[in-house]
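Q: give me a model of this one.
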Amino acid sequence: MTKTIKLISPVDGAVYAERPVLTGPEARVAVARARTAQPAWAALPLAERIAKVQAGIAALNAMKDDIVLELAGQMGRPTRYGGEFGGVNERSAYMASIAETALAPMVAEDSDRFRREIRREPVGVVFVIAPWNYPFLTAVNTIVPALIAGNAVVLKHASQTLLAGDRLAQALHQGGVPEDVFQNVVLDHQTTEELIAERSFGFVNFTGSVKGGQAIERAASGTFTATGLELGGKDPGYVRADADLDAAVDSLMDGAMFNSGQCCCGIERIYVHESLYGAFVEKAVAWVKAQKLGNPYDAETTMGPMAHRRFAELVRGQIAEAVAQGAKSMIDPADFPADDGGAYLAPQILVDVTHDMRVMREESFGPVVGIMPVSGDDQAVALMNDCDYGLTASIWTSDAEAASEIGARLETGTVFMNRCDYLDPALCWTGCKDTGRGAALSNLGYLAVTRPKSYHLKKVTK
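A: Take a look at the predicted model:
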């Protein structure tokens, strides 16, 4: 009997989509097709590869109306937000615009005696294991530069967003990327790990949990396969005494609650200078109470369900445990009648929290944030660093020099001043500690999907 993966919609708990899982032999055939097709793709002029990828992104945009509805059905994001197309287009366009420079040879000498240079060669077949929370945004971070650089790409999408993989394949093929050069496959964990262990790929990109990243590393152990791993996060915000309070509240709370808190770089803990703490909490509570939890197809809904009931249960557990340890919840769940004890979860703000509580140390990935007062920069830095993760950190201040100095002391991948929950494609997207390793976007994003190859060409014989 054929094994299938069922996508359960958080909207109503019904099966939204179902796809057959490739067997091990079928998956190996797919990889072999990618490996066979890759050299001809790499031999195309760079401008032609760029044009085909950009045409694929344009084709994806043409599917926007359907995709927005599918996102709501698959993982619960309200349709009012229009999908992920702004970020997809920004990142794809930027990576296309820098490709010629990023992939150009580094010439050490070009004289009548020698030409010495370092070229960038595609790694061959790139394996992208994409997550459900931003199924298009996270995927294009690697898919676009990998294809432009001349690689074939095999995409395994999350079971919660199976249709996103279908759409990406459909769009890129319409744009002119050959079917064997970009393949969307449905795999189980066992086959995924077997393919990696067999050195099937030149590079593996994974976005997901720490546990998942550890499984990828174990599978790749001894193969010398390069990996890029974006794993968990517990991103902090710090509001200094000189911050614009209203701007800080609006952005940080949006960063904490957007997508029902299911953002890689969402804000999960906030530290506020004691002089602003009371006012910040008051305004933050009002901000949250103005949100509407409900059916994501309703145009008035600002927060939909979490992607799966079990994710909501984890957050409820963290909240209950924190309250039992002395934290105070500022939001009455009764104010959000759509909270059904299942995937629909009322947002929450916790005060009187400490770092002895899981909710301030372990990833929540849901609509809850703890807020603590701090005496100044030193205490804020110590608390922001008191975490196993390091993806982004947000500093709110009118002093750019102070933000830069504080940022230099933080164990994080990206430092923001007066903004949060954003990826700048011109900057490297990276993390440290348990958040993982690797570099996506920017010029460095091309280095991940290529390898250096040196040429020492002596033009004379003496």
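Q: for the rest of this, base every contact and every neighbour count on C-alpha atoms.
A: Fine.
Q: mind listing the helices for the stretch 201-350 of the chain?
A: Counting by DSSP state H, counting those that start in this stretch, the segments of the stretch 201-350 of the chain that form helices are 210-220, 245-257, 277-289, 309-324.
Q: go on, the stretch 1-150 of the chain?
A: Under DSSP H, counting those that start in this stretch, the stretch 1-150 of the chain gives helices at 24-43, 46-62, 64-75, 85-97, 99-102, 137-148.
Q: just name the most buried of these.
A: helix 137-148 (a mean of 25; mean count of other C-alpha atoms under 10 Å).
Q: that older thread, put together a markdown table for the helices of the stretch 201-350 of the chain, with distance to Glu117 on each row.
A: Formatted as a markdown table, the helices of the stretch 201-350 of the chain follow (distance: least, C-alpha to C-alpha, whole Å):
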| stretch | distance to Glu117 |
| --- | --- |
| helix 210-220 | 31 |
| helix 245-257 | 45 |
| helix 277-289 | 55 |
| helix 309-324 | 50 |
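Q: how about those helices in JSON lines, adding mean neighbour count and distance to Asp332?
A: Converted to JSON lines, the helices of the stretch 201-350 of the chain look like this (neighbours: other C-alpha atoms under 10 Å; distance: least, C-alpha to C-alpha, whole Å):
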{"stretch": "helix 210-220", "mean neighbour count": "18", "distance to Asp332": "32"}
{"stretch": "helix 245-257", "mean neighbour count": "21", "distance to Asp332": "16"}
{"stretch": "helix 277-289", "mean neighbour count": "17", "distance to Asp332": "9"}
{"stretch": "helix 309-324", "mean neighbour count": "18", "distance to Asp332": "12"}
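Q: quick one: closest of those to Gly82.
A: Among these, helix 245-257 comes nearest to Gly82, with 16.4 Å by C-alpha to C-alpha.
Q: before we go on, could you also do this sequence so I can check it against the first one:
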Amino acid sequence: MSTIFSSCAAINGEPLFTAELPDSSTIAEVFGRARQAAFRFRRVSIDQRIAWVRRYAEYLTDHRDEIRDLISLEVGKLPWDADAEVSASISKIELSIAAFQQRRSDHVIQPQPGSIQRHIRYRPIGIALVLGPFNFPLHLPGGQIVPLLIAGNAVVLKPSEQATAVGDWMLRAWNATGLPDDTLQMIVGGTETAITAIDSPDVDGVFLTGSRQAGLAIHRQLAGRPEVMLALEMGGNNPVVVAADADPLTTANLVSFSAFVSAGQRCTCARRAIFVDSPTCESQITALVDSVKQLRVGLPVDASAQVGPVISEAAATTLHQTYQRLVSLGCNPLVPWQVDDRFPSLVHPAILDASGLTDQAKRVIADLEWFGPMLVIDRVGDFDAAVQLASETPYGLAASLIGGTEMMFEQFVNEVRAGVVNWNGPTTGAAGVLPFGGIGASGNHRPAGYHAIDFCSDPIASLQRSEPVSDDPWSIVK
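A: Below you'll find the predicted structure:
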């Protein structure tokens, strides 16, 4: 008897997508079709592949209101946030094309006189399994699918079980472009589906956007299979350091946005704010606390809302458990935990103060991973101590410095150990023309963004001669 899988609206529980949960034989059939599609698709010209991805951008543009509303309905994003995701998805197309042309297109290395030519070509990896997240259900899997298709791969998408309706919409949008059959397919389900898919002998690459726990599990599952390319984009315990000269109001705006945009459900959201003790320190913290208390929290239907709900009641419960653990470590709530009476996943932003805790307690805090609107602040004696505390985490995704000098920022970049390091902006600031990824427990040296194209193919080196070598190659040993 088949098992029915459903994905429902985050706000009202309305079923948005329903299908049979695939068993191992169904998943094997999907990858079998993908193998045949990959063989055909790699032979398609790059111009034709680019034409298909541009048609996808046109489809997104023509249907942006439709997909914006679906994102908002399924995962609870505020409409402005969902619309920004659609814009980023559209922009990703031309950026991926430019990245391919700049970083991964076939070329000849400084032609030499005579008959020998030195060529670099790029061969698609084959079949890529893309495991998408719920927080950017269109943009983040799309940011891997687009360069994979440009490079000539077949793709199997498993969207988040909490955002499968968006994944289905994406699949239908690609089909509308005329993309060849089975070049992009979708499987549905949760962890068990992903495990079965990763075990497929037809998998040539696995692309994850998700938690550290999920990334570690996949890394272990692929032990002994070095032929499978693995790209992990995981979470972080991202610090923002506030220098003594930072304006209090500017600090409040940048830190609160870093921590609480998208209900704190961005992997780059700030989890710790570290203030350099100075005559302005208390006014900076007071301005932050006051501004956060005034943030308007609401559902997507609330036009004035600045912070929306977390993905589910279960996510809110998990976040509350982390809050309680922070309190048990000695953190002092400056903006205490609060959930809106109207909706169990509508969590108000919370701030806790870790100043004065032991070094051991602070190490525990820096090792935690949480996904929601909660921030821990701390005070340190000077800038060097702030940089050191910011760096004392196994994660390494994003960091930001507010205030300070160019020399201080150079020190910050060199010592903070993160893949996205900003100055006088939020930790969530990213640009499509730059790489995007973390180090340490936040990634495995596969930055996405503009550089995602780099691990969608393998380089092939060729020494080419128009005629066979006439001289005896063994003459070098005579």
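Q: any idea how far the spatially most central residue of structure 1 lies from Ile148 of structure 1?
A: For structure 1, the residue nearest the mean C-alpha position is Thr138 (4.5 Å; C-alpha atoms, centre = their mean). According to C-alpha to C-alpha, to the nearest Å, Thr138 of structure 1 and Ile148 of structure 1 sit 17 Å apart.
Q: sorry, back to before: compare the helices of the stretch 1-150 of structure 1 and give me the one nearest Phe114 of structure 1.
A: Using C-alpha to C-alpha, the helices of the stretch 1-150 of structure 1 put helix 99-102 closest to Phe114 of structure 1, at 22.7 Å.
Q: can you give the distance of that closest one from its chain's centre?
A: Distance of helix 99-102 of structure 1 from the chain centroid (C-alpha atoms, centre = their mean, to the nearest Å) equals 24 Å.
Q: same for that helix, what does it pack against?
A: Contact here means 3 or more C-alpha pairs under 8 Å, 6 or more residues apart in numbering; DSSP states H and E; on that basis helix 99-102 of structure 1 packs against helix 442-448.
Q: read off where whichever helix or strand comes after the helix it packs on ends up in structure 2.
A: Using DSSP states H and E, the next helix or strand after helix 442-448 of structure 1 towards the C-terminus is strand 450-458. Alignment of strand 450-458 of structure 1 against structure 2: residues 457-465, by TM-score structural alignment.
Q: and what of stretch 56-73 of structure 1?
A: Using TM-score structural alignment, the residues of structure 2 aligned to stretch 56-73 of structure 1 are 56-73.
Q: quick one: end-to-end length of that stretch, please.
A: 22 Å.
Q: strands of the stretch 301-450 of structure 2, start to end?
A: Ranges of strands within the stretch 301-450 of structure 2 are 332-335, 350-353, 374-380, 398-402, 420-423, 435-436, 448-449, based on DSSP state E, counting those that start in this stretch.
Q: am I right that Gly342 of structure 1 is in contact with Glu313?
A: Yes. The pair Gly342 of structure 1 / Glu313 is scored as a contact, 7.4 Å apart, by C-alpha atoms under 8 Å.
Q: which of the helices of the stretch 1-150 of structure 1 sits closest to Leu427 of structure 1?
A: Evaluated over these, closeness to Leu427 of structure 1 peaks at helix 85-97, with 10.7 Å, by C-alpha to C-alpha.
Q: superpose on structure 2 and give me the mean offset of the closest one.
A: Helix 85-97 of structure 1, aligned to structure 2 and superposed, deviates on average by 2.0 Å (mean C-alpha distance after the TM-score superposition for structure 1).
Q: any idea how far the residue nearest to the centre of structure 1 is from Gly76 of structure 1?
A: Distance of Thr138 of structure 1 to Gly76 of structure 1, computed by C-alpha to C-alpha: 17 Å.
Q: do Ser9 of structure 1 as well
A: For Ser9 of structure 1 relative to Gly76 of structure 1 (C-alpha to C-alpha), the value is 8 Å.
Q: so which of these two has more stuff around it?
A: Between Ser9 of structure 1 and Gly76, counting by other C-alpha atoms under 10 Å, Gly76 is the more crowded of the two (29 against 26).
Q: show me the contacts for the more buried one.
A: Contact partners of Gly76 of structure 1, counting by C-alpha atoms under 8 Å, 6 or more residues apart in numbering, are Ser9, Pro10, Val11, Pro296, Gly304, Pro305, Met306, Ala307.
Q: what do we get in structure 2 for the second one?
A: When you say that, I think you mean Pro10 of structure 1. Using TM-score structural alignment, Pro10 of structure 1 pairs with Ala10 in structure 2.
Q: counterpart of Ile196 of structure 1 in structure 2?
A: Counting by TM-score structural alignment, Ile196 of structure 1 lines up with Ile198 in structure 2.
Q: surely its match touches Phe207?
A: No. Taking contacts as C-alpha under 8 Å, Ile198 of structure 2 lies outside contact range of Phe207: 10.3 Å.
Q: pull up the overlap in contacts between these two.
A: Residues touching both Ile198 of structure 2 and Phe207 comprise Leu129, with contact defined as C-alpha under 8 Å, 6+ apart.
Q: the residue nearest to Arg49 of structure 1 when sequence neighbours are not counted and Asp254 of structure 1, how far apart?
A: Residue nearest to Arg49 of structure 1 in three dimensions, not counting chain neighbours: Ile148, with 5.6 Å by C-alpha to C-alpha, 6 or more residues apart in numbering. Separation of Ile148 of structure 1 from Asp254 of structure 1 (C-alpha to C-alpha): 34 Å.
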